[in-house]
Structures are given as C-alpha cells and as structure tokens.
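**Q** Sequence first, then the predicted structure:
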Amino acid sequence: MSSTRWTAGDVPDQHGRVAVVTGANTGLGFETAKVLAQRGATVVLAVRDVEKGAAAASRMGGDVSVQRLDLSSLTSVREAAEALRGRHPRIDLLIDNAGVMYTPRQTTQDGFELQFGTNHLGHFAFTGLLLDALLPVEGSRVVVVSSVAHRIRAAIHFDDLQWERSYSKVAAYGQSKLANLLFTYELQRRLAAHPTSTVAVAAHPGVSNTELVRHTPAPVRALMDRVGNVLTQPAAMGALPTLRAATDPAVLGGQYFGPSGAGEARGYPRQVASSDQSHDLAVQRRLWAVSEELTGVVFPV
C-alpha cells in the first residue's frame, strides 16, 4: 500500500453509499462526515445533541441527516439502531468515532464506567445491532477509531472493568482504546469466517486539536496551547486515517491506520502497527464474551 501523501482528495466517489458516523457534530467526526458528504455519500450524523448535529449538517452540504445516539445509554443505542435500520436497510460504512477522554469517574445510565461504557461498550452494541444492514452490502466496512493511548497504561482489567475499586482516568481511557482494537480484530476474524465481503478496520488520529482534550490536566492543556502547532495537528488532518480506512480501495480487514510522522502524532495516513497486547487472541475473545454479556447484544457473526 502506497505511503505517499494520501489526502481527502484521494477519497473515491461515494455516490450511492450510506455512511453512519458517530460523534460527528464536532472535531474528527465532523471532518470525516463532511468529506464523505462532499464526495457524494448519504451521511448520517449519529450524535447525542441533535441541535448541534443539525447545525453541523447545515455546514456540510450534501445529503446529510441526523440521528440521536447517546452511547452512554443502551436504550438510546437500541432506539438509534432501530431507527437507522428502518430508514437505511443497507449501510456501506459504519464509523465508530465518538468518544470521551480523561473524564472524572462517572458511570453511564447502565452503570458502566463512562469511558469504557461509551468508547467501547456503546460502540460494540451499536455495531452489533446494525451489522445485519452491512453484511449483504458489497465492500461495506466497520471503522473503529482508537488512539495512541491504547499503549499508555492500558490493559483490560477483567477483575474490575468498571474501576469500582480505584480509578485512574488515564488508565481507564487506555483500557477503552485498547478495547476498541481488540474488538476490531475479533470482529474481523469473525467476518472473515462469514460469507460476506464486510471488513473491520481501525484508525487513530494521532494527536489532534479537538474538543476531546477538554478534560486533559490543565498543565498539559497549557503546554498544548503554547506549542500546539508542533505537537498536534488540525482535526481535518486527524480525520485522514479514518477516511483512508473507510474508503481506500486497497484496504484489507484488520488493518490499522494512523499518521506517518514521528510517534504517529501527526502526518499523512499510513498503515501502522498496534501493541502486542491488542493482538492477544485470548483477550479478544474474552472481551467479546464479556461485552455481549454486559450489553445483551449478540452479533450475527
């Protein structure tokens, strides 16, 4: 696969394709959805705040609609998936982009730790409930957005998944982003054993300047304000790995895309490697089983 400067201009024509993007009213999701809409896709912004989603859709142009989705509520996830299946019986792209980062300890409506519950379990359930709409579609893809943080103090704490005994917002975020990759790779393994051309692919945005960093410790935010142009990249650049994972015809299931620069912090997208831990088959399978049990969602593959 070419490592040249892949840009939004390399996104192929998307007319006739339906793309669902979670967390698409700001930041990376907004930039991802905007490019897909500009290239002709029918785009659904799956967002918690529908007013902000409508405002975002109005700035994109093209065929863009809004669906309410609160990933911290399994009830909302089920309602959103049912509504989308009714409106779009076939889906070409599902981009699991939304996320929360470094939040104080909170729980979702279902009692899950907020970062794990939103970033992983919410997307796990949403994907499982929509997958039947992707499986018959030639060339359909699930793209899961992870982070370089999947390497930072990251492990799946099966003995305390919800951080009830103690809480580290950095380690909890790392667990959720590692879970994103474990989920992607296990989903791809299952898809490959199923009679479908649907694939699962992962991406990460490097260090992008978005609202996601609002819970970052104040000294870190202050440093980023001073040297942000050196350490970070704009959201439009951070969205490129996701867009490549979603649209590059050469992409294969189970690949992972991120920026090409030093430390994968910034730069044009290329295929990158994830941690050894993310490829642990036993952990992938155990997390899958636990996720099905916690969400009550059983996948059709």
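**A** Good, I have the coordinates.

**Q** When you work out contacts or count neighbours from here on, use the C-alpha atoms and nothing else.
**A** OK.

**Q** So the residue of the chain positioned farthest from its centre, which state does it fall into?
**A** Here the centre of the chain is the reference, and by CA atoms, centre = their mean the most remote residue is R226, at 28.5 Å. Three-state assignment for R226 (DSSP: H, G, I helix; E, B strand; the rest coil): helix.

**Q** do you know how far it is from L71?
**A** Going from R226 to L71 by CA to CA, to the nearest Å gives 33 Å.

**Q** Likewise for A46?
**A** 10 Å.

**Q** again, but for A202
**A** 19 Å.

**Q** And for H88?
**A** 20 Å.

**Q** between these two, who's got more neighbours?
**A** Taking neighbours as other CA atoms under 10 Å, H88 and L71 compare with L71 leading, 31 against 16.

**Q** Correct me if wrong: that one contacts H120.
**A** No - using CA atoms under 8 Å, L71 is not in contact with H120; the gap is 9.1 Å.

**Q** and the comparison structure, right after this:
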Amino acid sequence: MTWTTDDIGDLSGTRALITGVTGGLGGEIARELARHGASLVVTARDAAKAETTVAALRSEVPGVQVDVVELDLADLGSVARAADDVLARWDRIDLAINNAGIMIPPFRETVDGFELQIATNHLGHFAWNARLWPVLRDSSARVVAVSSVAHTTVHGIDLRSLTPEGSPRRYKRWQSYGESKLANLVFSQELHRRVTAAGLDVTSVAAHPGVASTELTKTGFSVGGGGPIGFLMHQGTHLVAQSARAGSLPVLQAATDPGLTGGEYLGPRGFRGMRGKPGPASMTRSARDPELARLLWETSERAAGADFTIA
C-alpha cells in the first residue's frame, strides 16, 4: 500500500529540528509536520528568509509553535554556537532532519578551509549531530539524513577533502556533490550500526527526494556567480522534476513512519528513483561499506574537532 501524508499520526508533543527550511523541500517538510501537530525548531543562514518562511508557516498552520536558530553549516564556529543555543533552550528533540544542503557550486573553500559541498552537506551536519548528541540520545530521537540519487554516481569519498591540506585533485562539481551525498548516506548507516551496538533507542534512517523542483541548483550556482549556466541548469531541472511537495514525501515517511526501525533508505519508486510515490530505495555498495563508514566517521571527527562517541 502506498504511503501518504494521511498515514502521519498525531505529532502533538513532538519537537522536530529541521535544518534548511527556506528552500522548497525544507519548507514542505516543516509545513506537513506542523499540520500534524509537531512543534518546530528550524535553522537558516539568512534571517530575512527565515522570517518569511516562519510567517508563511504561521499563516498556513495557525497556532504552530516554531522557533528559529541561526545556523551556517559551512562554518564550524556557527555550528558550535547554534548547537549550544539548542542545548540551552530545549531538553528534548524527538526528530532531527538533516535537510540543508548546497548543490554544484563553483569551487569555494569555507572559512575552515574545506571544499564547500562536503563541508556543508556532510561535515556541518556531522558536527551538528555530534554536538547535539546528548539531547538526541536522551530523547530517543529519530535522525533523518537527506541524501540523493547522485550518491550512485560515485564509488567512494575522497577523504582528503576533509583534511587541512585538502584534495589535490581537480575540482569537479558533480563528483564532489555526489561524494557529499554519499557521505550523508554512509553517515546514516554508520550511526545506525553504532546506536544498535550500544543498545540505544535512537533511530537513524535516510531518504532522498528524487529530482525535485527546489531552489537547490539555483543556490549552488549563485554562491560563486551562476551566470547563464546556472540559470539554464535551474530552469532545466524545473522542466523534468517533480514538485517539492512530492519530493518531500520520502523524507516525511522516513521521519514519521513507526514501522521503520533504523537503517532504512527511502525515495521515489519511479524511473531511476527520480520521481514517484515514496518507498524503499536502493543504495550502492559504497553506501553500505562499513570500512568506508569507519574511516569517514573518524576523519570527520578530526575535521570538525568534535568527539562523536555514541555510548
């Protein structure tokens, strides 16, 4: 039977923490969770965009409890400050959705010296979850990683991109994006392994939206000045993509389906996972590789300067 948002139960009393809600996908996720009674803690880099998003949420879902935390995942100092803010204000987080991301920008290094895509999509979220781990663990939270079909386009992760020296290879936007989304999925699988080994009641699952019409391509190109290529890429995606609402469904199922016990990966079930109704998605051998997962975890701890001990 096909899962729909009608299958989401009453989320009253549930607090959901969502990164990146000013784009189409995050906004749809936040809106649907709010409609089912969840209180929201949302993050954003841009305060003005956050205010617009929150105003729209309150207009569409009267009475929703929503708070904003300023967070720039590409800045590890910002991650630390935002995590401290969350830990000071809330003693329970039931649901953490790692949604924010950037896609195929021109080459750029973050303030910490890492390539922008691996830093934003993976390392920032790794550090975010590591610093929030005490409350996530004690809340028996569900952690949802948002990956991509692009993870299937690569066969590994250049871990040198997570070192101070950086990777010496020539920068390729799509390769780096694919590796960052593979890292999201590898992280989710490894978190599942570690909480299971520790006997903790934390659920780690992942999902991808297929090819969805959001602001992701536009944002990526605009970081370094997208020009006509960025415009054409953004418009071309809109021609073939499903809606942001449709793309949000696998993430919403991953976030709310009580039948999921950890380790699952969901996505659209249509042609090549690009569109369609939500359901189980296939992951590559690299995504399931426990040795790659161990190395990624350890390298990420060093890069983020954050101890992510599960037990």
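**A** Yep, it's here. Values in this document were obtained by computation on a predicted structure and should not be read as measured data.

**Q** nearest residue to A145 of structure 2 other than its sequence neighbours?
**A** Of all residues not flanking A145 of structure 2 in the chain, A206 sits nearest, at 4.6 Å (CA to CA, 6 or more residues apart in numbering).

**Q** Same question for R153 of structure 1.
**A** What sits nearest to R153 of structure 1 in space, not counting adjacent residues and going by CA to CA, 6+ apart, is A171, at 5.1 Å.

**Q** residue in structure 2 matching the one you found?
**A** Counting by TM-score structural alignment, A171 of structure 1 corresponds to Q175 in structure 2.

**Q** Over to F257 of structure 1. Which of the three states is it?
**A** Assignment for F257 of structure 1 (three-state DSSP): strand.

**Q** From L121 of structure 1, how far off is it?
**A** 22 Å.

**Q** Same question for D225 of structure 1.
**A** On the measure of CA to CA, D225 of structure 1 and L121 of structure 1 end up 32 Å apart.

**Q** and what of D49 of structure 1?
**A** 20 Å.

**Q** same check, this time on P219 of structure 1
**A** From P219 of structure 1 across to L121 of structure 1, the span is 31 Å (CA to CA).

**Q** Quick check on those two: which one has the bigger neighbour count.
**A** Neighbours were counted for P219 of structure 1 and for L121 using other CA under 10 Å; L121 has more, 30 against 9.

**Q** Spatially nearest residue to the aligned partner of the more buried one in structure 2 (excluding sequence neighbours)?
**A** Under the alignment by TM-score structural alignment, L121 of structure 1 pairs with L123 in structure 2. Excluding its sequence neighbours, the residue lying closest to L123 of structure 2 (CA to CA, 6+ apart) is S300, at 6.4 Å.

**Q** From what I see, the one you found and I157 are in contact.
**A** No - with contacts counted by CA under 8 Å, S300 of structure 2 stays clear of I157, the gap being 12.0 Å.

**Q** give me every residue that touches P106 of structure 2.
**A** 173, 220-221, 223-224 (CA atoms under 8 Å, 6 or more residues apart in numbering).

**Q** which one of these is nearest N99 of structure 2?
**A** Closest approach to N99 of structure 2 among the contacts of P106 of structure 2 (CA to CA): G220, at 14.9 Å.

**Q** sec struct for L17 of structure 2, please.
**A** Following three-state DSSP, the label given to L17 of structure 2 is strand.

**Q** Quick check: it vs S300 of structure 2, distance?
**A** Distance of L17 of structure 2 to S300 of structure 2, given as CA to CA: 22 Å.

**Q** Next: I104 of structure 2.
**A** The gap separating I104 of structure 2 from S300 of structure 2 is 21 Å, by CA to CA.

**Q** Ok, A287 of structure 2 next?
**A** Distance from A287 of structure 2 to S300 of structure 2, counting by CA to CA: 16 Å.

**Q** Now for E60 of structure 2: which residues touch it?
**A** Contacts for E60 of structure 2 (CA under 8 Å, 6+ apart) come out as R31.

**Q** Which position in structure 1 pairs with W297 of structure 2?
**A** In structure 1, W297 of structure 2 lands on W288 (TM-score structural alignment).

**Q** Give me the secondary structure label for its match.
**A** Secondary structure for W288 of structure 1, judged by three-state DSSP, is helix.

**Q** Now do the same contact list for it.
**A** The contact partners of W288 of structure 1, by CA under 8 Å, 6+ apart, come to 183, 186.

**Q** Please repeat the previous calculation with a cut-off of 7 Å.
**A** W288 of structure 1 makes contact with F183, according to CA atoms under 7 Å, 6 or more residues apart in numbering.

**Q** State the distance from the counterpart of A8 of structure 1 in structure 2 to L73 of structure 2.
**A** For A8 of structure 1, the aligned position in structure 2 is occupied by T5, per TM-score structural alignment. Distance from T5 of structure 2 to L73 of structure 2, counting by CA to CA: 29 Å.
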